[in-house]
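Visitor: Sharing a model that was predicted from the sequence below.
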Amino acid sequence: MTDFLAALALVLVIEGLLYAAAPDALRRAMAVMLTQSPGTMRIAGLSAAGIGVFLLWLIRG
């Protein structure tokens, strides 16, 4: 459980730094995301999750 909470905290730190460092770039990225179809977003999300699982497997394995 502590690993999960540490990972969640790290996500918040990284997101916070991105919003602080490049707010205009994130706004542009959000605008592009709003124009994408739900299917495209779903594939992108599943791909990111799959890459994350693979990286965890490499790191923790």
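Guide: Great, that's in hand.

Visitor: Only C-alpha atoms from now on, for both contacts and neighbour counts.
Guide: Will do.

Visitor: Longest helix in this structure, please.
Guide: helix 38-60 (DSSP state H).

Visitor: Next one for the comparison:
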Amino acid sequence: MQDLLTAIGLVLVIEGLVYALAPSLVEQLLEALRLMPEETRRMVGLAALALGLSLVWLAKAVL
């Protein structure tokens, strides 16, 4: 449970920093996502999921 709360907290910290430091960049990114085909967004999401899982696995395996 501690790891889950830590992970959610880190996600919120990173997202908060992005919104605080570069709000116009977030708007541009959202517009680019709107223009992207659904299948491409799905593949980007799956790639992010795979990268995230790999990083978690690597962190657990090394530490």
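Guide: Nice, I can see it. Nothing here was measured: the structure is a model prediction, and the numbers come from that model.

Visitor: picking that back up, if you count contacts, what does the longest helix of the first structure end up packed against?
Guide: Using 3 or more CA pairs under 8 Å, 6 or more residues apart in numbering; DSSP states H and E, no helix or strand is in contact with helix 38-60 of the first structure.

Visitor: which residue is nearest the centroid of the second structure?
Guide: A48 (6.8 Å; CA atoms, centre = their mean).

Visitor: any idea how far that residue lies from Q2 of the second structure?
Guide: 23 Å (CA to CA, to the nearest Å).

Visitor: do the same with L25 of the second structure
Guide: 32 Å.

Visitor: more neighbours, these two?
Guide: Comparing L25 of the second structure with Q2 by other CA atoms under 10 Å, the one with more neighbours is L25, at 12 against 6.

Visitor: so which strand or helix has the more buried one?
Guide: Using DSSP states H and E, L25 of the second structure sits within helix 23-35.

Visitor: Which part of the first structure matches that helix?
Guide: The aligned range for helix 23-35 of the second structure in the first structure is 23-35, by TM-score structural alignment.
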